[in-house]
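Chemist: Fold the stuff below for me.
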Amino acid sequence: MGRHREFDADKVLDAAMRVFWSKGYEGTSYADLVAAAGVERPALYAAFGNKETLFLKALARYDERYLGYIPEAIRRPTARDVAAHMFFKSVELNTRFPEHRGCLGLNGALAGSDDAEPIRQALIAFRVAGQEKLRERFEQAKADGDLPRTARSDVLAAFVMTTTQGLAVQAKSGLSRDMLDLVAEQALAAWPIGPPSPPSGSGPVHRRRRT
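Modeler: Here you go, the predicted model:
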C-alpha cells in the first residue's frame, strides 16, 4: 500500500497559487514552489505533476476563489453596470494583497520563452472565453435597447477586457487603489448610452411647434 500524503494538498496548492500570482509562470522556480509549500520536490511532483500542470491547477483555483465577480458582472441589469462591476471589482482584487498584486493570469501570460508557450496559449484561451461571455451579454443589451443599435458588442467586450488588464498591470506596478478607481471612472465616461425610455404610460413624444 502507498504511503498517505503527509501534507494538505489544498494548502500546498494555495501556496503555489500565491507564488505564481506574485512571480508569474516563468519567474517561479521549483525551488520557490518547494519553499512556499514546505513540501519536498519529489512529493510535489507526485501530487501535482510538473510545473506546467501545477500552474494550470493553480489557475483553476484562482478562478474558483477570486474571479466570482465576473459571473456576477454578467448578471448585472445594464451593460454599463456590467462594465463598472468588472472594473471596480478587478481593482479591488488586484490591490487586495500587497505581496501579490495584479492578476495571476495576466502575470503569467506576458512574454516568455518558447518552453512557456503552452501556458501562454492556455491563458489566452482563458481570456478569450471571458471576453466571449461579455460579447454575448452586450448583444443581449442591444436587443433589450440598453445599448445603441450601432454599438459593437465585440469591441465593447474587448474594451472591458483591455481596461481590466490595464488596471491589473498598473496595480502590479504599484499604482494606488484610489488612482485605479479614478481610471475606472474615466473609462466608464466613454461608455455608450442607449436611447432613453419614454415616460411610463405616455405615447410618442412630439416637439411643440414654434408659432
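
Chemist: switch to C-alpha atoms for all contacts and neighbour counts from now on
Modeler: Fine.

Chemist: Give me the buried positions along the lengthiest helix in the chain.
Modeler: Counting by DSSP state H, the longest helix found in the chain is helix 117-143. For helix 117-143, burial by neighbour count (16 or more other C-alpha atoms under 10 Å) applies to 119-120, 123, 127, 131, 134-135, 137-142.

Chemist: Can you spell out which helices and strands pack onto it?
Modeler: Judged by 3 or more C-alpha pairs under 8 Å, 6 or more residues apart in numbering; DSSP states H and E, the packing partners of helix 117-143 are helix 69-74, helix 79-96, helix 104-109, helix 153-172.

Chemist: Second input sequence below; structure requested for side-by-side comparison:
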Amino acid sequence: MAQNHFQLSVDITMGRPREFSHEEVVDSAVEAFWSNGYEALSTADLASAMGVAKSSLYNAFKSKQDVLLYALARYANMHSAAVRRLVDESDTVGALRQLLLNVAQCNDDGRGCLLVNTAAELGAKSVDVQTELKSGFMAMQKAFAAIIKSGVQAGTINFSCDADAVALTLVTGIAGMRVLAKGGYSAAELAPFIDLLVQQLTA
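Modeler: The predicted model follows:
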C-alpha cells in the first residue's frame, strides 16, 4: 500500500491546484463508505465526497477498491487507538462494559462498524479486501488484549484469563451485536449478552 503522507493535487477550474493531505481525503472516504456501503457508492460520488476530481482519484488510488483498502486501514487505526485509550481508565471492566453498552444503544448512529459492514458485503468477493479486513479486526483484538493485560496488572481483571482469547471473544461479540442491532435488537435485549462478555473478565 502507498505511503500515507503525500499531497494529492486536486484540479480546480481557475488558479493553481489545491492540495489536500492523504489523511484528509481518506477520512472523507471512510465517511462515504461507512454511510453508503461499497456497491451503492459510485466512483463519481466517492470522488465528490472526497473533494477530488475523478481523474485525480484514479491517479492517486488507481481504483475504487484501492480507496476502500485505505479507508478500512484508516478506520481500524482510529478505532483501535480509541480502544487503547481505555488503558487510562481506573475501572477497566466498567469502561469495557460502557463501550459494549454504547454499541448496543447507538451502534454508531445506526451505521454499525465499517469493518463488519464491508465483511458482510465484500468479504467473500475479494482476497485483498478480506486481507485488509482481517488486519483491521486483528488490530482491534490487539487493542482489547492490551486493555485486558493492563487490567490484569492493575488487579481489576481476573489474572488467570487469556488476554488474547478474551480479546477475540470481545471482537467477535461486538461484531455480532452490531449485526443484531441492525436487525432490530434493542439494547435491553442485548444486555444479557453484554453481561456474559463482561463476566469472563471477573469470573
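
Chemist: quick one: TM-score?
Modeler: Here the TM-score for the pair of chains, by TM-score structural alignment, normalised by the length of the second structure, is 0.69; 186 aligned residues with a C-alpha RMSD of 3.5 Å.

Chemist: Report the angle between the longest helix of the first structure and helix 79-96.
Modeler: 150 degrees (axes from the mean of the first three to the mean of the last three C-alpha atoms, to 10 degrees).

Chemist: which one of the buried residues of helix 117-143 of the first structure sits closest to Asp32 of the first structure?
Modeler: Among those, Ile119 lies closest to Asp32 of the first structure (C-alpha to C-alpha), at 18.3 Å.

Chemist: What's the closest one aligned with over in the second structure?
Modeler: Counting by TM-score structural alignment, Ile119 of the first structure corresponds to Val129 in the second structure.

Chemist: returning to that earlier point: compute the inter-axis angle for the longest helix of the first structure and helix 153-172.
Modeler: Using the same axes, to 10 degrees: helix 117-143 of the first structure against helix 153-172 is 130 degrees.

Chemist: Surely the match of Ile119 of the first structure and Gly123 touch.
Modeler: Yes - Val129 of the second structure is within contact range of Gly123, at 6.3 Å (criterion: C-alpha atoms under 8 Å).

Chemist: So Ser9 of the second structure belongs to a strand, correct?
Modeler: Yes - counting by DSSP: H, G, I helix; E, B strand; the rest coil, Ser9 of the second structure is found in a strand.

Chemist: Now do the same contact list for it.
Modeler: 17-20, 56 (C-alpha atoms under 8 Å, 6 or more residues apart in numbering).

Chemist: now swap in Phe20 of the second structure and tell me
Modeler: So Phe20 of the second structure contacts 7-10 (C-alpha under 8 Å, 6+ apart).

Chemist: what would these look like in CSV with distance to Ala40 of the second structure?
Modeler: Converted to CSV, the contacts of Phe20 of the second structure look like this (distance: C-alpha to C-alpha, whole Å):
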residue, distance to Ala40 of the second structure
Gln7, 28
Leu8, 25
Ser9, 26
Val10, 24
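
Chemist: nearest to Thr92 of the second structure, of those residues?
Modeler: For the contacts of Phe20 of the second structure, the nearest to Thr92 of the second structure is Gln7 (39.8 Å; C-alpha to C-alpha).
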